[in-house]
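**Q** need a 3D model of the sequence below.
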Amino acid sequence: MPDIEWILLYLVLGALVGFVAGLLGLGGGGILVPLLSSIFIYQGINADNAIHLALGTSLACMIVSSTASIRAHASQNTVVWPAVGGMAPGVIAGGFLAAQAAAHINSVCIAIFFALLMATVAGQMFLNWRPEPSSKPLTFRGLIVAGIGIGSVSALAAVGGGFLAVTYLGYKNMNIKSAIGTSAAIGLPIAITGTIGYMISGWSITLNNPYTVGFVDVPAFLAIAFTSAIAASYGARCSHNLPDAFLKKIFAAISLLLSIKMLLFLA
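**A** Alright, predicted model coming up:
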């Protein structure tokens, strides 16, 4: 088994990720990927496998944190279930296919993609820029197309769809708290299908490691999932007591820090 120090670190990471997942409707993968990548490399895993392992493990952890976050947001009636149902088929298809493709993409390319995505989200939030709200209502076809895009990008960056879903739903005139709650629900099918995809794509690569299943590190998953499930409900409660503008600032600051962290990882 891994040293107790690593288990304790995973537990702390889980608490942080769970709180942020509940607060902002995210799966928490955006935080886990750069941090787990660094941890796995420090443990002696080569850089290419470390990023893929971080992506797969993060998506697995998001299954638990997203479930806890959904329960908390649903209790506040901020999940728009028709929107979730419309996006789910596209999210599942896009997430699974992208997870399969990710194993054949160079880790540097994935890291750059992750950093640029986070930086773009941060810039959009800091500048308070948003596309002119659409006058067209949400349609089933539009939700499926958006779901495919969000699911594909999220599986490559393990961000649970939260960043993209909140922006898209805001464009469709949904208020920030409902967008956050709905985003939390969308993150669950992404996490499940993405995890399965990374387990399959990494099976032959990490099969000799007794503590991994494909690109999922089991000890890290169990420890992070345990504390993230507990912390997610507290984050969700806080989100309903904070003003919308403040939530957007937190959203932007976290995005920028994650982008910088991944760029430093590449240096």
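**Q** from now on I want contacts and neighbour counts done on CA atoms only, so please keep to that.
**A** Fine.
**Q** hang on, isn't residue 132 packed against residue 170?
**A** No - judged on C-alpha atoms under 8 Å, residue 132 makes no contact with residue 170 at a distance of 10.0 Å.
**Q** so those two - more neighbours on which side?
**A** When residue 132 and residue 170 are compared for neighbours, residue 170 comes out ahead with 21 against 10, by other C-alpha atoms under 10 Å.
**Q** what about residue 248, distance to residue 107?
**A** 30 Å (C-alpha to C-alpha, to the nearest Å).
**Q** and the helix or strand harbouring residue 121, how far out from the chain's middle?
**A** Assigned by DSSP states H and E, residue 121 falls within helix 107-126. Distance of helix 107-126 from the chain centroid (C-alpha atoms, centre = their mean, to the nearest Å) equals 13 Å.
**Q** which other helices and strands contact that helix?
**A** Contact partners of helix 107-126 among helices and strands, from 3 or more C-alpha pairs under 8 Å, 6 or more residues apart in numbering; DSSP states H and E: helix 47-75, helix 140-157, helix 244-266.
**Q** let me know which of those helices is tucked in deepest.
**A** helix 47-75 (a mean of 27; mean count of other C-alpha atoms under 10 Å).
**Q** show me what the helix or strand just after that one is in contact with.
**A** Toward the C-terminus, helix 47-75 is succeeded by helix 81-102 as the next helix or strand (DSSP H and E). Identification of contacts with helix 81-102 by C-alpha atoms under 8 Å, 6 or more residues apart in numbering yields 52, 138, 140-141, 143-156, 182, 185-186, 189-190, 193-198, 200-201.
**Q** now do stretch 27-36
**A** With C-alpha under 8 Å, 6+ apart as the test, stretch 27-36 has contacts from 13, 17-18, 20-21, 50-51, 54-55, 58-59, 61-63, 65-66, 157-162, 184, 187-188, 191, 255, 258, 261-262, 265.
**Q** following up with a second sequence; could you model it the same way so I can compare the two?
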Amino acid sequence: MELIDILILVTCGAVSGVLAGMLGIGGGMILVPFMIIVFNHQQFDQSIIVHMAIATGMATILFTSLSAIRAHHKHGTIDWKLVIALTPGIIAGGLIGGSELFDAFPTGWLSLFFALFIVYSSIQMFINKKPKPGRQLPGKLGLFSFGSFVGALSSLLGAGGAFVTVPFMIWCNVTPHVAMASASGLGFPIAVAATIGYVVGSWNHPGLPSGSLGYIYLPAVACIVAASIFTAPLGAKMARSMNTVNLKRVFGVMLFFLAAFMFNESRKAFGM
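**A** As a prediction, the model looks like this:
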């Protein structure tokens, strides 16, 4: 990689670490557009460039989420019972999504799918819709089913799952600070399952550049993680000092701009 590529990835890693700690998003989703820019600069195969960006972003969550988890756990804001209840379904869905579904989606459709879901999430967070007072989290079967959906969807989009789990938890009357902190706790099992699925599903795929482990581009992972693990605790500290409404709106606005970029990538992939 050239120096400019390294600087872009390190800078993005620092920003994604802050956002991972502050919003529980894992950071992988934020990185995808910038990695597409870097991978285009390196002239990677266009047919797999979005797949590589998504898979590489997810792999960074393995490290960033641990740093964010440690920071939130020290202040007791993670609901570990909820995290443990959702994890089995998340692992099952992540393995299936990463190994079976991910490679089946062409670049254009994957970009469009990515954009549509984050638009939905951004609207839900920005309007600050209040949940019904009596609504509660579902039982074990419901949480397993929801976890499976989150795991499969996250593996398709390279996201830590917060764009779905945070609105869901808030909808079930979990407070925003606890929801975003708990989303950090869920980021690690999502990343483990999806990363294993990516490697298995893309092993010996034609067109992969040197330094890749399946769709995961290891030099990019190293650059991003070198910064993100140090900035995630800063983001967690910022989250505790922010008003919950503002915290949700920061999340919503950030996702909206990300969606705009991915819609453009989808348009280019479809030749429009």
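**Q** export the helices and strands packed on helix 107-126 of structure 1 to a markdown table and tack on distance to residue 41 of structure 1?
**A** Below are these laid out as a markdown table (distance: least, C-alpha to C-alpha, whole Å):
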| stretch | distance to residue 41 of structure 1 |
| --- | --- |
| helix 47-75 | 6 |
| helix 140-157 | 18 |
| helix 244-266 | 10 |
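**Q** pick out the residue nearest the middle of structure 2.
**A** Here the mean C-alpha position of structure 2 is nearest to the C-alpha of residue 159 (C-alpha atoms, centre = their mean), at a distance of 2.0 Å.
**Q** what secondary structure does that residue sit in?
**A** Classification of residue 159 of structure 2 by DSSP: H, G, I helix; E, B strand; the rest coil places it in coil.
**Q** got a list of what it touches?
**A** 25-29, 54, 57-58.
**Q** and the two most separated of those residues?
**A** 25 and 54 (14.0 Å; C-alpha to C-alpha).
**Q** and which of the contacts of residue 159 of structure 2 is nearest to residue 268 of structure 2?
**A** Closest to residue 268 of structure 2, out of all of those and judged by C-alpha to C-alpha, is residue 54, at 17.2 Å.
**Q** do you know how far the closest one is from residue 23 of structure 2?
**A** Taking C-alpha to C-alpha, one finds residue 54 of structure 2 at 19 Å from residue 23 of structure 2.
**Q** equivalent analysis for residue 265 of structure 2, please.
**A** On the measure of C-alpha to C-alpha, residue 265 of structure 2 and residue 23 of structure 2 end up 25 Å apart.
**Q** again, but for residue 129 of structure 2
**A** Counting by C-alpha to C-alpha, the gap from residue 129 of structure 2 to residue 23 of structure 2 is 18 Å.
**Q** who has more neighbours, these two?
**A** Neighbours of residue 129 of structure 2 and residue 23, each counted by other C-alpha under 10 Å, are more numerous for residue 23; the result is 30 against 12.
**Q** in contact with residue 165 of structure 1, which residues?
**A** 150, 179, 183, 186.
**Q** who wins for proximity to residue 236 of structure 1 among the helices and strands packed on helix 107-126 of structure 1?
**A** Per C-alpha to C-alpha, nearest to residue 236 of structure 1 of those: helix 47-75, 5.9 Å.
**Q** mean per-residue distance, the closest one to structure 2?
**A** Helix 47-75 of structure 1, aligned to structure 2 and superposed, deviates on average by 0.8 Å (mean C-alpha distance after the TM-score superposition for structure 1).
**Q** that helix corresponds to what range in structure 2?
**A** In the comparison with structure 2, helix 47-75 of structure 1 aligns to the range 46-74 (TM-score structural alignment).
**Q** what about the aligned partner of residue 34 of structure 2 in structure 1, how many residues close to it?
**A** Alignment note (TM-score structural alignment): residue 34 of structure 2 maps to residue 35 of structure 1. Residues near residue 35 of structure 1, counting by other C-alpha under 10 Å, number 18.
**Q** picking that back up, nearest to residue 219 of structure 2 among the contacts of residue 159 of structure 2?
**A** Of these, the one sitting nearest to residue 219 of structure 2 (C-alpha to C-alpha) turns out to be residue 57, at 11.9 Å.
**Q** looking at it, that closest one is touching residue 157, isn't it?
**A** No - counting by C-alpha under 8 Å, residue 157 is not a contact partner of residue 57 of structure 2; they are 9.5 Å apart.
**Q** rewinding a little: what about the match of residue 34 of structure 2, distance to residue 115 of structure 1?
**A** Noted for residue 35 of structure 1: a distance of 13 Å to residue 115 of structure 1, by C-alpha to C-alpha.
**Q** one more: residue 109 of structure 1?
**A** Taken as C-alpha to C-alpha, the span from residue 109 of structure 1 to residue 115 of structure 1 is 10 Å.
**Q** out of those two, which sits in the more crowded spot?
**A** residue 115 (25 against 10).
**Q** which one is that one nearest to, not counting chain neighbours?
**A** residue 259 (4.1 Å; C-alpha to C-alpha, 6 or more residues apart in numbering).
**Q** who are the contact partners of that neighbour?
**A** So residue 259 of structure 1 contacts 114-119 (C-alpha under 8 Å, 6+ apart).
**Q** what about the helix or strand harbouring residue 39 of structure 1, how far off from structure 2?
**A** Counting by DSSP H and E, the element that carries residue 39 of structure 1 is helix 29-42. Helix 29-42 of structure 1, aligned to structure 2 and superposed, deviates on average by 1.6 Å (mean C-alpha distance after the TM-score superposition for structure 1).
**Q** and that helix, which residues are buried?
**A** 29-40 (16 or more other C-alpha atoms under 10 Å).
**Q** can you name the two of these that are farthest apart?
**A** Top of the distance list for the buried residues of helix 29-42 of structure 1 (C-alpha to C-alpha): 30 and 40, 16.1 Å.
**Q** okay, now the aligned partner of residue 169 of structure 1 in structure 2: neighbour count?
**A** Using TM-score structural alignment to pair residues, one finds that residue 169 of structure 1 aligns to residue 169 in structure 2. Applying other C-alpha under 10 Å, we find 22 residues neighbouring residue 169 of structure 2.
**Q** and the nearest residue to residue 169 of structure 2 once chain neighbours are set aside, what does it touch?
**A** Leaving out its chain neighbours, the residue that sits closest to residue 169 of structure 2 by C-alpha to C-alpha, 6+ apart is residue 179, at 5.8 Å. When contacts are counted by C-alpha under 8 Å, 6+ apart, residue 179 of structure 2 touches 78, 165-166, 169-170.
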